[in-house]
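Asks: have a look; sequence and predicted model below, questions after that.
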Amino acid sequence: MIKQFLMNLLLSFIWVALTGSMYYTNFLFGFLLGFFILWVMNRNEVDQRYFYRVPKTISFLFFFLYQMIIANLQVAYDVITPKYFFKPGIVKYKMDAKSDFEINLLSTFISLTPGTLILDISEDKKILYIHVMYLHDKQKFMTELKNNVERKLLEILR
């Protein structure tokens, strides 16, 4: 999988060198073109993980960007208006992530979203304690975190 990613990067750099324009959009187009070329060349290979993970990773990044924009707007609106809408609370979240890398990435993505902060991780590394600024429904928050963020992140990593 790493070999395919490095080959994809090499193909995108070759595309940028051939076109002579170093723009992000040109590099992204070269990356997508290289991804398509590698997919066509490796259709009959046994290991197809790379071709499933790249679209899932891009989808997750767009999802996270959307969530971050929504959270920033919510916090900004709360700061600008005279009435406060926040209802802080601490959630004890049982996670499915097992390895240190998975836990670290999950807690980083949770903490990057405005209005949430990781307070602690249990000794057995199964529970996250999360401070939430807008905790109107605890069960809804935990369900959205489990089904959206953690599930999508673990699909990419495993």
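Replies: Thanks, I have it.

Asks: C-alpha only now, for contacts and for neighbours.
Replies: Noted.

Asks: which helix runs longest in this structure?
Replies: helix 49-80 (DSSP state H).

Asks: what helices and strands are in contact with it?
Replies: helix 151-157 (3 or more CA pairs under 8 Å, 6 or more residues apart in numbering; DSSP states H and E).

Asks: can you pull out the strands in this structure?
Replies: 89-94, 116-121, 127-132 (DSSP state E).

Asks: among those strands, which is the most enclosed?
Replies: Ranked by average neighbour count under the criterion mean count of other CA atoms under 10 Å, the strands of the chain are headed by strand 127-132 at a mean of 19.

Asks: quick one, it and strand 89-94 angle?
Replies: 150 degrees (axes from the mean of the first three to the mean of the last three CA atoms, to 10 degrees).

Asks: show me what strand 127-132 is packed up against.
Replies: Looks like strand 127-132 contacts strand 89-94, strand 116-121 (3+ CA pairs under 8 Å, 6+ apart).

Asks: now those strands as TSV including distance to Pro55?
Replies: Converted to TSV, these look like this (distance: least, CA to CA, whole Å):
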stretch	distance to Pro55
strand 89-94	27
strand 116-121	27
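
Asks: okay, one more to line up with it:
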Amino acid sequence: MSLVWVALTGHLNYTNFLFGFALGFFILWILTRFGSSEDKQYFYRVPKILLFILFFFYDMIKANIDVTREILRPKFKMSPGIVAFEHRLKTDFEITMLVNVIALTPGTMVLKISDDRKYIFIHSLYLKDKEKFIERLRNGLESKLIEIIR
């Protein structure tokens, strides 16, 4: 509906696109108010996606600042390490999405996915406490990604 709005107005810019999205969201909300719960799933998923994007950008900016500080310091204070992360994901798509999000965050890199696909091996530049790292990953990125996808 955003693209239809942009085409009707003839002005392609972010403000017009976002207004078209909000207008389409509102129209769909009115049309599905009395529909089934399956019809309303869109209205629960879109805010979760937006919150995930904000959470990921916050995490990425924080990681960029940490890596930049490390580069500018005369002495390194990083503590690199490798973690075997046992995930709760079910499909290859979910695993791929998590691996991509981890790889996009500076300071972390996915080394390997185990043959049985139960573990993801992650290298981190700042691994002071493995349990805390795993807990943050499980309760942060993984749980938010599961909310969006499932």
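Replies: Happy to help now that I have it. Computed from a predicted model, the values in this text were never measured in an experiment.

Asks: what value does the TM-score take for this pair?
Replies: Put the two chains on top of each other and the TM-score (TM-score structural alignment, normalised by the length of structure 2) is 0.94; 148 aligned residues with a CA RMSD of 1.0 Å.

Asks: switch the strands of structure 1 over to a markdown table; also include distance to Phe141 of structure 1.
Replies: Below are the strands of structure 1 laid out as a markdown table (distance: least, CA to CA, whole Å):
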| stretch | distance to Phe141 of structure 1 |
| --- | --- |
| strand 89-94 | 9 |
| strand 116-121 | 11 |
| strand 127-132 | 9 |
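
Asks: go through those strands and name the closest to Tyr24 of structure 1.
Replies: Among the strands of structure 1, strand 116-121 comes nearest to Tyr24 of structure 1, with 31.1 Å by CA to CA.

Asks: report the contact partners of the aligned partner of Ala71 of structure 1 in structure 2.
Replies: In structure 2, the residue paired with Ala71 of structure 1 is Ala63, using TM-score structural alignment. Neighbour list for Ala63 of structure 2: 105-107 [criterion: CA atoms under 8 Å, 6 or more residues apart in numbering].

Asks: and if we set it to 6 Å?
Replies: Pro106 (CA atoms under 6 Å, 6 or more residues apart in numbering).

Asks: look up how far Ser111 of structure 1 lies from the aligned partner of Lys90 of structure 2 in structure 1.
Replies: Aligned by TM-score structural alignment, Lys90 of structure 2 pairs with Lys98 of structure 1. Separation of Lys98 of structure 1 from Ser111 of structure 1 (CA to CA, to the nearest Å): 18 Å.

Asks: which one's more surrounded, those two?
Replies: Ser111 (17 against 12; other CA atoms under 10 Å).

Asks: wait, that one touches Leu128, no?
Replies: No - in this structure Ser111 of structure 1 lies outside contact range of Leu128 using CA atoms under 6 Å: 11.5 Å.

Asks: any residues in contact with both of these two?
Replies: Common neighbours of Ser111 of structure 1 and Leu128 (CA under 6 Å, 6+ apart) do not exist.

Asks: average distance between stretch 62-74 of structure 1 and structure 2?
Replies: Here the mean offset of stretch 62-74 of structure 1 against structure 2 after fitting is 0.7 Å, by mean CA distance after the TM-score superposition for structure 1.

Asks: list the buried ones in that stretch?
Replies: For stretch 62-74 of structure 1, burial by neighbour count (16 or more other CA atoms under 10 Å) applies to 64, 68, 71, 74.

Asks: swap in stretch 131-146 of structure 2?
Replies: Neighbour-count burial for stretch 131-146 of structure 2 [16+ other CA under 10 Å]: 134, 137-138, 141-142, 144-145.

Asks: closest one to Gly10 of structure 2 out of these, please.
Replies: For these, the nearest to Gly10 of structure 2 is Leu145 (35.5 Å; CA to CA).

Asks: mind checking how far the residue in structure 1 sticking out farthest from the centre is from Ala76 of structure 1?
Replies: The centre of structure 1 is farthest from one residue, Pro82, which by CA atoms, centre = their mean lies 33.1 Å away. Pro82 of structure 1 sits 12 Å away from Ala76 of structure 1, going by CA to CA.
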